[in-house]
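Participant: have a look at this prediction, sequence included:
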Amino acid sequence: MLDDLARQHERLNTALESTPTEIWRNQYHPDLSPIGWHYAHCHFIEAVWLRERILGHAPPRTRDWHDLYFPELSPKWRRGGRLPALDRLIPWGRELQFRHRDWLARHAGILDHPLMANEYLTGFLAQHHAMHLETLAQVRWFARLRGPDPALSEPHLQAPEITSQSWLEWDAVHATVGGDDVLVFDNEKGVHGKELAPFAIRRDPVTNGEWQAFMQEAGYHRPELWSREGWDWRKAHDIQAPLGWRGSGTDIGLQVLPEGMVQRNADAPVVGISRFEAEAFARWAGARLPHEHEWEHAQREGSLRGTGRVWEWCGNPFAPYPGFRPFPYDEYSAPWFDGRHYVLRGGSDWSDPLLKRPSMRNFFTPEKRHVFAGVRLARTMEP
């Protein structure tokens, strides 16, 4: 776990040090904080857990730390201007990284704490940082989307990917879902059984080429394919294509990704779609979104292909598993069991391997397009 944490530390350092100085304080999307804030927040959270909650130390300067780096105390739009200078932030972060890893390796007051059983807290912090690093990729994406279109760069061309439209089918089945590994979060904890009706699920995610066909058949302009809420959202925001697409019609076109402008590969999984769009596509294709339990069963038993390329929207809202208990703090999952957040599974090209286990549950409201999401189709089978 310490090796995993050290790897995330170095990824954080690289992410900030490679960010152009003119953008590290900027907010490019209402849901996304500046890159520098994410860097500082990750180190602040380590300090809170280790210094304050385990060792019982008082915060050194509450106003500078808690009022800025606790998300609930600091509106996103205010964060960039309150950050320390970059030449102070990076040395501060590296100093805390060294100190915290040393404490996690040898400090008796920390190692004897119940949260350190099986290195739980070390793994929790590593995953926390991995999630923020994926968010940093989303910030870079919007920084590119807000700027002039960059020139197409040869090194960023996507390699072809062979896919098919084959399906995996199950009769009614007793599925086992959830996880008991030390890394699992509270919302995925607890292995339990679920009875699933007969279903089929696509072996591969929906591709750019398939999405192009949806657009050519006026999928964005046919209200019968959309939920009422989704259609109102599409019209209000004039949504015409996945986030970052350049060109449409019969032209395969280009797309902007966090790394820059790329040629859009027809066989690559579509990315940058909301759940509203995923649902409309599924209706157009004569299918539906999979329930997350169908997805997890198929991933464990049927070798889904293409997982970990895009987060895949599921059909069900984010809800607690039987016996759910908040851990290690009340606010990680429980506030989002509100019927408005929906589950995504699988991980993306910008997710760390720590976050790509079969039981991992991501969750967002259905209009979000910046979360590196795509879709895999499912169908209900006749019993």
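Facilitator: Alright, I've got the coordinates. Numbering: from 1, shown residues only.
Participant: please count neighbours and contacts with C-alpha atoms only from this point.
Facilitator: Will do.
Participant: I'd say Pro290 and Cys314 touch.
Facilitator: Yes. Here Pro290 reaches Cys314: they are 5.2 Å apart, a contact under C-alpha atoms under 8 Å.
Participant: which of these two has more neighbours?
Facilitator: Taking other C-alpha atoms under 10 Å, Pro290 and Cys314 do not tie; Cys314 has more neighbours (28 against 24).
Participant: how near is Leu5 to Arg51?
Facilitator: Computed with C-alpha to C-alpha, to the nearest Å, the distance linking Leu5 and Arg51 is 17 Å.
Participant: do Gly249 as well
Facilitator: 57 Å.
Participant: can you check Arg283 too?
Facilitator: For Arg283, the distance to Arg51 - C-alpha to C-alpha - is 52 Å.
Participant: and the comparison structure, right after this:
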Amino acid sequence: MQSILSSQTDLLKNYRSIRAQTQHLCDPLEIEDFVVQPVMDVSPLKWHLGHTTWFFETFVLKPNMEGYKEFHPKYPLLFNSYYISAGDRWSRENRGQLTRPTVKEVFEYRAYVDEHMDRFLKEVEVDEELGRVIVLGCNHEQQHQELFLYDIKRILGDNPLCPPYIENKRSVKKVEVKTNWLSVKEGVYEVGYEGDGFHFDNEEGKHKVFLHEYQIASGLVTNGDFLEFIQAGGYRDHMLWLSEAWDWVNENKVSAPRYWSQEDGGEWWHYTLNGFEKIDLDDPLCHVSYYEADAFARWKGCRLPTEQEWEVACKMYSPNVLSSANFVEDNEFRTIQTGDFDFFGNVWEWTSSPYTAYPYYNPPKGALGEYNGKFMVNQMVLRGGSFGTPRNHIRPTYRNFFHPHLRWMFSGIRLAKHI
């Protein structure tokens, strides 16, 4: 366990801190906000609270704490997500049908498991293998903290009242950003995680890739950049779109990024977690699908970077998370102008790479082996984190992934091109 955290005391401190952050994200909400499921991709917020608690109960307490009594015999059915090896699951699309357990009961479940985790980590010597499971559970909860924000934005953003999740005054500072091209020479590079710190199994193993010479944009595509695409008829030009993407545009009548709206043919506005706001053209673009990102890149005469190109450029030009990067701890809850390369924070960046296994990929045995590998089909990789990501959760090798039509997450665009 020394390779992950310096001591068992740090393990407990980290656990408490992450669980407290989840509570912090809940504090602005009303009780009614926790129970809604507008579409299958969105889970009721109380389900996130129960599921992340179920993880620690199932994989830490039940198999390792002598005399531990399960909080409720039916909760494993309700709060298991996709771990077939861990037992039966309530169907995802029906999570919003359940008024019980109540939100109060779910918080009682969290308190019960927290109490036992606290006692367990104080009284039981944790070996390295179990320590890794606990650290995985903490990182798993951090992932759900971000999903929690995606889902509450979808729940509130589709409400005609456009209620804010939280009301933070917008940063008045304007940063002059001039995007240019960062060059990477042809050569053999190493990608993938190597080291002793925490990482997900899909980041393994470190391997060599050959890259042709390319350039990657020094900044993210802005709202103003994408508005030019809209005004130029980008959503109506079938030549810019992949066939499947063109079907998606027409079937769903897509004409702007998620949460954008135009007031009587005039100014553009969008819903943010801070409420309904006028779009700042200089802010990084958010809430576009892979389909839209790819079409925009074609319109610009460019392309999306591969995930290998993104990682190599990030390590070359901005390997460390900068203090100016926009993460969830900054409490902006929207994209902002940072003045740096924005490889980390603000928005997850679509790449042109399908989500597949690296060479030497070897998922763990048992239920935790289902964490990543089973999703390596029909999804695209995103890199870099967002304004909803915890700052200590991101690294250059982190591989996020979503289906190409989705855009309720905090997703944006960085361009690349051949030389």
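Facilitator: Looks like it came in fine. Fair warning: this is a prediction, and the values are worked out from it, not measured in the lab.
Participant: rewinding a little: Leu5 and Arg51 of structure 1: who's more crowded?
Facilitator: A direct count of neighbours by other C-alpha under 10 Å for Leu5 of structure 1 and Arg51 places Leu5 higher, at 21 against 18.
Participant: structure 2: which residue goes with that one?
Facilitator: Residue correspondence to structure 2 (TM-score structural alignment): Leu5 of structure 1 is matched to Tyr15.
Participant: likewise for Phe281 of structure 1?
Facilitator: So Phe281 of structure 1 corresponds to Phe296, using TM-score structural alignment.
Participant: with structure 1 overlaid, how far apart is the helix or strand hosting that match on average?
Facilitator: Using DSSP states H and E, Phe296 of structure 2 maps to helix 290-299. Superposed on structure 1, helix 290-299 of structure 2 shows a mean distance of 0.2 Å to its aligned residues (mean C-alpha distance after the TM-score superposition for structure 1).
Participant: find me the equivalent region of the strand ranked longest in structure 1 in structure 2.
Facilitator: If you go by DSSP state E, structure 1 has its longest strand at strand 311-317. Per TM-score structural alignment, the counterpart of strand 311-317 of structure 1 in structure 2 is residues 348-354.
Participant: how about the nearest residue to the match of Leu5 of structure 1, chain neighbours excluded?
Facilitator: Counting by C-alpha to C-alpha, 6 or more residues apart in numbering, Cys138 is the residue found nearest to Tyr15 of structure 2 once chain neighbours are left out, at 6.3 Å.
Participant: do the same with Pro269 of structure 1
Facilitator: Here the residue nearest Pro269 of structure 1, using C-alpha to C-alpha, 6+ apart, is Thr207, at 4.2 Å.
Participant: and the end-to-end length of stretch 286-306 of structure 1?
Facilitator: One end of stretch 286-306 of structure 1 to the other measures 21 Å (C-alpha to C-alpha).
Participant: quick one: buried residues of it?
Facilitator: For stretch 286-306 of structure 1, the buried set under the neighbour-count rule, 16 or more other C-alpha atoms under 10 Å, comprises 287-300, 304, 306.
Participant: repeat that for stretch 258-265 of structure 2.
Facilitator: Buried positions in stretch 258-265 of structure 2, judged by neighbour count with 16+ other C-alpha under 10 Å: 258-261.
Participant: quick check, nearest of these to Thr356 of structure 2?
Facilitator: The shortest approach to Thr356 of structure 2 among those belongs to Arg258, at 27.1 Å (C-alpha to C-alpha).
Participant: what's the match for that closest one in structure 1?
Facilitator: Matched by TM-score structural alignment, Arg258 of structure 2 corresponds to Leu243 in structure 1.
Participant: which residues sit against stretch 304-320 of structure 2?
Facilitator: If you take C-alpha atoms under 8 Å, 6 or more residues apart in numbering as the criterion, stretch 304-320 of structure 2 is touched by 182, 184, 189-191, 209, 211, 216, 293-294, 297, 341, 343, 350-353, 381-383, 396-397, 413-417.
Participant: stretch 48-57 of structure 1 now?
Facilitator: Stretch 48-57 of structure 1 has contacts (C-alpha under 8 Å, 6+ apart) with 58-59, 100, 109-110, 113.
Participant: hmm, 10 Å instead?
Facilitator: By C-alpha atoms under 10 Å, 6 or more residues apart in numbering, the residues outside stretch 48-57 of structure 1 that reach it are 44-47, 58-60, 65-66, 100, 103-104, 107, 109-116, 121, 125.
Participant: and the lengthiest helix in structure 2, what's buried?
Facilitator: For structure 2, the longest helix by residue count, based on DSSP state H, is helix 128-157. For helix 128-157 of structure 2, the neighbour count (16+ other C-alpha under 10 Å) marks 131-139, 141-157 as buried.
Participant: three-state assignment of Glu277 of structure 2?
Facilitator: Assigned state for Glu277 of structure 2: strand (three-state reduction, DSSP: H, G, I helix; E, B strand; the rest coil).
Participant: so what's the equivalent of it over in structure 1 up against?
Facilitator: Alignment note (TM-score structural alignment): Glu277 of structure 2 maps to Val262 of structure 1. Residues near Val262 of structure 1 by C-alpha under 10 Å, 6+ apart: 150-158, 245-246, 253-256.
Participant: what's the answer for Leu240 of structure 2, then?
Facilitator: So Leu240 of structure 2 contacts 234, 246, 291-292, 294-299 (C-alpha under 10 Å, 6+ apart).
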